[in-house]
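>>> give me the fold of what follows.
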Amino acid sequence: MSSSCGATEPAAGRILSLITVSPAFDPHGRPRKPGALCIGAQKAGTSWLAQMLGQHPQVWIPPFKEVQFFNHRFIPGHRQWIGWHYRNKPDEIRARHKARGLPMPPELDAYLDGLTRGQMFHNHWYKRVFAPAPAQAMPMDFTPEYASLPDDGVDFVANVLPRARVIYLVRHPVDRAVSQLRMNLRREGRNPQTLADWLAEIENPVLDDRGDYAACLPRWQARFPDMLVLPFGRIARDPQAVMDAVEAHLGIGPFLYRNLREKVFATPDGPRPPHKAVAALAERLRPQIAFLEEHMGADFLAETR
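Model prediction:
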């Protein structure tokens, strides 16, 4: 899943390496706002949840899953890689159809082309992203980076989407950071060799923003007090209970999900930080762990891994 690492991923089974987004597609749909957001956390199960909700006829998820609209506006440092995201995702979707021996639907091809040409990331463009959602389905934006929006960014979200139903998946701070670190090293082709190298890696502030629960949770709960906050570990232990809670929160009916206990995007083999580096990371993240215990309770914290 977009969340993997030292903690156990959703229960055993074949790893699902491709997200199943909503198959329904209305080429004549009108631009509309999403009715729900999944704001993260990164490496905390958002791809698994998208895999499940993408099957539900009352939910519609864009074919590239992560829209990256609000962070593009409020986190300038994200803009360079968001450009890469939109340059590459359409080609990935076309390649996926080809690999499966399926023709690329012309309406999907036109949709992807239209969204990635000309001016992007304005308000009407955002609504166009969700235009193909069938009339009976709730459009949903899955973008884990939204969790780290600053105060004015979350204010903007609340102004644009005042009735949005928000979901936040929380993974144990240390497990989440280790998973993100391993993903970053794999993408960058780096392999720390010494303990000193690993200790330098865990000090990288890039690991902090996506897992700064002490800042993110109160900020979002102040604007969306009914936000559904779920612990990552529950996905492995009781995925049906997770989906029951999500369905109730979104106001959608029950559904019999396929592959409920299968992994999505599990972290492949690669560099693993030594125990001493993980212990140092745990010490550095102790305030985040303490915050979760105080804010959400000891039982919730235990379920984050």
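>>> going by C-alpha atoms from here, please, whenever you check contacts or count neighbours.
Noted.
>>> what's the helix or strand for residue 140?
Per DSSP states H and E: residue 140 is located in strand 138-142.
>>> which other residues reach the helix or strand following that strand?
Reading on from strand 138-142 to the C-terminus, the next helix or strand found by DSSP H and E is helix 151-160. Contact partners of helix 151-160, identified using CA atoms under 8 Å, 6 or more residues apart in numbering, comprise 70, 71, 74, 164, 219, 220, 223, 224.
>>> before we go on, could you also do this sequence so I can check it against the first one:
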Amino acid sequence: MTDRPGMVDAMVIGAQKAGTTWLWEALRRRADVFTPPVKELHHYDHRHIPANRAWTHRHLRRGVRQALRWHVNRANPFDRDWIDYLVDLADRAPFTQGWYARAFARAPAGALRLDVTPEYASLPPEGAAEAVADNPGLKVVHVLRDPVDRALSQVRMGFARRKLAAPGREDWAQALADPDLADRSDYARHLATWGAALPPDRILRLNFSMLRDDPAALLDRVEGFFELPPAARPAGFADAVHAGPRIEAPAWVRADLDARLAPQRAAMARALAAAQPPRLRTDLGPGLDLAPSPATPSRAGQILSLVRGRG
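Okay, here's the model as predicted:
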């Protein structure tokens, strides 16, 4: 693989609750892949989805705090360059073009620079167009999950964050009415946006069921698409990451989603049928057979503040 212009070479864009964290964990273990220590940089959705700006800074700082704590607890000696890099990621003009370039500046020569941010699937056309224009030669993996199963996983994640172990009918109804659920489930729009932004040979659409049934085959497809050579698989590489809570959905909830998301299920089926060879098509549901310089004192203050969770 040769060096490419732009800030990143590759993206994994979603969908949310479709195994993107697993892919991030699997790919970041490779020496020939560089991805920042904060999964989901949210650079392009911060710029093009104004509602996300209410939480993107908080998400970034939380991710940096986690990376700093990991380093402080395990590194001996400390890597001051790495610590400065993390603090810069949190505090130095985040979500600007210069910041995004610096996020990948530590990539070794020739390494694949990878941004894994599921939210990019929801970008408007101008956002996807900017991502492609900024990064010539960009390749994108778009993992699609049955939209009803994906929506239920999102709802359960929301319940878990609210510590609702036994949600009632009103809780379910409120979750189903959340505009964010509808937006993340709008596969037809997502597929059209990215289909217009990239030629077919630079976007790989995969079925989440491959991760469930044959994770090694899914990872092989992704690595081949990104032109990465075969690599040994570490023990436990197929283990689930961030498995959702087990909260059974009432029958009426699933029936509501089945009806509401039928067009999105059909859009997913069409996209996978067009993108994947027959031997890789998998069942999508009823009726579908598809398969270091020292830190300055002020810098030290920033580091302590981030590690302690302030700001």
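>>> tm score of chain vs chain?
Superposed pair, TM-score by TM-score structural alignment, normalised by the length of structure 1: 0.83. Supporting alignment: 274 aligned residues with a CA RMSD of 2.3 Å.
>>> which of the contacts of helix 151-160 of structure 1 lies closest to residue 289 of structure 1?
Distance ranking of the contacts of helix 151-160 of structure 1 against residue 289 of structure 1, using CA to CA, places residue 219 first at 17.4 Å.
>>> list the contacts of that closest one.
Per CA under 8 Å, 6+ apart, neighbours of residue 219 of structure 1: 151, 154.
>>> could you measure the aligned partner of it in structure 2 against residue 129 of structure 2, distance?
Here residue 219 of structure 1 is matched to residue 193 in structure 2, going by TM-score structural alignment. Distance, residue 193 of structure 2 to residue 129 of structure 2, by CA to CA, to the nearest Å: 9 Å.
>>> go on, residue 99 of structure 2?
19 Å.
>>> mean deviation, the strand or helix carrying the match of residue 219 of structure 1 versus structure 1?
Element membership for residue 193 of structure 2, per DSSP H and E: helix 187-197. Compared with structure 1 after fitting, helix 187-197 of structure 2 deviates on average by 1.1 Å (mean CA distance after the TM-score superposition for structure 1).
>>> quick one: that helix to helix 125-134, angle?
Interaxial angle, helix 187-197 of structure 2 versus helix 125-134 (axes from the mean of the first three to the mean of the last three CA atoms, to 10 degrees): 40 degrees.
>>> quick one: buried residues of helix 187-197 of structure 2?
Neighbour counts over helix 187-197 of structure 2 (16 or more other CA atoms under 10 Å) mark 187, 188, 189, 190, 191, 193, 194, 195, 197 as buried.
>>> quick one: contacts of the lengthiest helix in structure 1?
Longest among the helix segments of structure 1 by residue count, using DSSP state H, is helix 79-99. If you take CA under 8 Å, 6+ apart as the criterion, helix 79-99 of structure 1 is touched by 63, 64, 68, 72, 103, 104, 109, 112, 113, 116.
>>> report the distance from that helix to the chain centre.
Between the mean C-alpha location of helix 79-99 of structure 1 and the chain-wide mean there is a distance of 17 Å, by CA atoms, centre = their mean, to the nearest Å.
>>> that helix against structure 2, how far on average?
Mean deviation for helix 79-99 of structure 1: 1.9 Å (mean CA distance after the TM-score superposition for structure 1).
>>> beyond that helix, next helix or strand please.
If you walk from helix 79-99 of structure 1 toward the C-terminus, the next helix or strand you reach (DSSP H and E) is helix 106-115.
>>> residue 267 of structure 1 corresponds to which position in structure 2?
Counting by TM-score structural alignment, residue 267 of structure 1 corresponds to residue 244 in structure 2.
>>> that match and residue 153 touch, don't they?
Yes: under the criterion of CA atoms under 8 Å, residue 244 of structure 2 makes contact with residue 153 at 6.5 Å.
>>> I'd guess residue 125 of structure 1 is in a helix, am I close?
Yes: under DSSP: H, G, I helix; E, B strand; the rest coil, residue 125 of structure 1 sits within a helix.
>>> thanks a lot, catch you later.
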